[in-house]
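Pasting a predicted model and its sequence here:
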Amino acid sequence: MGRVSQAQAQENRRRVVETASRLFREQGTHVSVSDLMKASGLTHGGFYKQFASKEALIDEATTHAFDELTRFRDDGLERHAGQRAAAQRALIDTYLSVEHRDGAAHGCPAAALASDMARDPADHEARRVYTEGVRDFADWLATEDQDGITRLCTMLGALVLARATKGSPLSEEILTTAHAALTATA
């Protein structure tokens, strides 16, 4: 088989990073390289032409996931004509929805990757990116009346618990209760 062009190699790398970002949020970073490459539609051997290690891919996929979150927030702010409170409310509505609970693959990386990052050594790039992403998200959620860290912890905790109790009435009750707590003063 012939060599791929530089443009195709870049496209393949982009596809692997996007697929990894999705699979890591859905299944955790323990997904095998073989399964990840298969989901990307590429061969296992091609992985090491693109990435020095799985850890390097985890670093890039974590960055990609938090970049998606930032774009989602920025798009919401634009849709609400720069009205931060309205954009925050819309984000909370989406975040604490059944669709987000059920869609971890495209959901919040702070919630989906928390357990994996807790086990990752503090000096790894993915953990640094995760920490900065959480800080940035909390800062964005802050209001005059509510601390951003408190709001993020409420949202993230509710999402994790709702996912863990999915299939029971408690799951939707958790989402509803957290939503009410966060939007009562808005």
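Yep, that arrived. Residues are numbered from 1 along each chain as shown.

Could you use CA atoms for every contact and neighbour count after this?
Will do.

If we ignore the residues flanking it in sequence, what's nearest V160?
If you skip the residues right next to it in sequence, V160 has A111 as its closest partner in space, 6.4 Å away by CA to CA, 6 or more residues apart in numbering.

do the same with R89
Take R89 and drop its neighbours on the chain: the residue closest to it by CA to CA, 6+ apart is T183, 7.1 Å away.

For L36, see how far away the one you found is.
Counting by CA to CA, to the nearest Å, the gap from T183 to L36 is 39 Å.

Of these two, give the one with the bigger neighbour count.
In terms of neighbours (other CA atoms under 10 Å), L36 is the more surrounded of T183 and L36; the figures are 21 against 12.

I figured the residue nearest to R89 hits L91, correct?
No. Counting by CA atoms under 8 Å, T183 stays clear of L91, with 11.1 Å between them.

Please name the residues that touch the residue minimising distance to the centre of the chain.
Within the chain, the residue whose C-alpha comes closest to the C-alpha centroid is P109; the distance, by CA atoms, centre = their mean, is 1.9 Å. P109 is in contact with 25, 62, 65-66, 69, counting by CA atoms under 8 Å, 6 or more residues apart in numbering.

please redo it, this time with the cut-off set to 10 Å
Residues touching P109, when contacts are defined by CA atoms under 10 Å, 6 or more residues apart in numbering, comprise 21-22, 24-26, 61-69, 130, 133-134, 156.

now R79
The neighbours of R79, taking CA under 10 Å, 6+ apart as the test, are 73, 86-87, 90.

got CSV for those residues, with distance to A104 too?
Written out in CSV, the entries for these read as follows (distance: CA to CA, whole Å):
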residue, distance to A104
R73, 17
A86, 24
A87, 21
A90, 18
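
Which two among the residues you listed are spaced furthest apart?
R73 and A86 (11.4 Å; CA to CA).

try it against this one:
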Amino acid sequence: MPRVSRKQAEENHAAVLDAAAKLFRAKGINGVSVPALMAEAGLTHGAFYGHFNSKEELAAAACAHAIEQSGAIYDGLLERHGGDQNAALTEFVKRYASRLHRDQPGLGCPIAALADDASREEFKGPVRKAFAAGLERMIDRLRPLLGRRGKTAPREQALADVAMLVGALVLARATKGHAVSDEVLLAARNSMLST
């Protein structure tokens, strides 16, 4: 069998990461088999070990990749609103605490989607390490957006705001189909935008 080019190998690696980031957010790390993941990436199961030594290694890389993808959405939000912090924050909160975000976990916030999985992983393992580093990065990226009156949010405020939004999304997903799901999203939006 002919070897793939370096470029093709890089493209295949990116496809595996993209597939894992999406599937792990949608179904959980333990809810996705390596063969299903590789099929989603358009590759054979046997190709997996050419890219990763273990599913745990892939899960950590996919977690970091998903957090980076998600963070890229928030980067530049202030600039797109001409520096209007209130308008940028309003857009962010309305998008985050929305039915669309609730209904698309595979494309949404990896912090909300993977928190439960990360909590069950090895205490000092690579998945938890990637998750914690990603949460730190998310907090840092959002502090300018979550501040008030043109100032960067203090770390404690940013942590509380992110905890409320992530918690609201997790609860809304867990109660989807019941009235309380929409109520949780609305309550988080109203609380975030009333201060």
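Everything's here; your move. Since the model is a prediction, treat every value here as computed from it, not as a measurement.

Neighbour count: R73 and A86 of the first structure, which is higher?
R73 (20 against 16).

Per the alignment, that one pairs with which residue of the second structure?
Residue correspondence to the second structure (TM-score structural alignment): R73 of the first structure is matched to Y74.

go on, V160 of the first structure?
Structural correspondence for V160 of the first structure with respect to the second structure (TM-score structural alignment): V170.

next structured bit after the helix or strand where its match lies?
Assigning secondary structure by DSSP states H and E places V170 of the second structure in helix 155-174. With elements assigned by DSSP H and E, the helix or strand that comes after helix 155-174 of the second structure is helix 179-194.

sorry, back to before: now check the second structure for the residue matching the residue nearest to R89 of the first structure.
Under the alignment defined by TM-score structural alignment, T183 of the first structure corresponds to L193 in the second structure.

quick one on the thing from earlier: hang on, isn't the match of V160 of the first structure packed against R99?
No. In this structure, V170 of the second structure is not within contact of R99 by CA atoms under 10 Å, at 11.9 Å.

more neighbours, the two?
Looking at V170 of the second structure and R99 with other CA under 10 Å, you find the greater number of neighbours at V170, namely 22 against 18.

which residues touch the more buried one?
102, 105, 111-113, 115-116, 164, 176, 181, 184-185.

One more: A56 of the first structure?
Contacts were defined as CA under 10 Å, 6+ apart; by that measure A56 of the first structure touches 50, 62, 124-126.

buried stuff in the helix or strand in which it is found?
Taking DSSP H and E as the criterion, A56 of the first structure maps to helix 54-79. Within helix 54-79 of the first structure, the residues that qualify as buried are 54, 57-66, 68-70, 73, 76-77, counting by 16 or more other CA atoms under 10 Å.

Give me the buried positions along the following helix or strand past that helix.
Sequence-wise, the next helix or strand beyond helix 54-79 of the first structure is helix 84-95, with elements assigned using DSSP H and E. By neighbour count, and taking 16+ other CA under 10 Å as the criterion, the buried residues in helix 84-95 of the first structure are 84, 86-93, 95.

how many degrees apart are helix 84-95 of the first structure and helix 169-183 in direction?
Angle, helix 84-95 of the first structure to helix 169-183, by axes from the mean of the first three to the mean of the last three CA atoms, to 10 degrees: 180 degrees.

Which strands or helices does helix 84-95 of the first structure pack on?
In terms of contacts (3 or more CA pairs under 10 Å, 6 or more residues apart in numbering; DSSP states H and E), helix 84-95 of the first structure is packed against helix 54-79, helix 98-102, helix 125-141, helix 148-164, helix 169-183.

Include distance to E11 of the first structure when you put these into CSV, please.
What follows is those, written out as CSV (distance: least, CA to CA, whole Å):
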stretch, distance to E11 of the first structure
helix 54-79, 15
helix 98-102, 28
helix 125-141, 22
helix 148-164, 33
helix 169-183, 38
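
Out of these, the one nearest R119 of the first structure is which?
Between these, helix 125-141 lies closest to R119 of the first structure; by CA to CA that is 9.5 Å.

any idea how far E11 of the second structure is from the residue in the second structure sticking out farthest from the centre?
Within the second structure, M1 marks the point farthest from the mean C-alpha position, 37.2 Å out by CA atoms, centre = their mean. In this structure, M1 of the second structure and E11 of the second structure are 19 Å apart, going by CA to CA.
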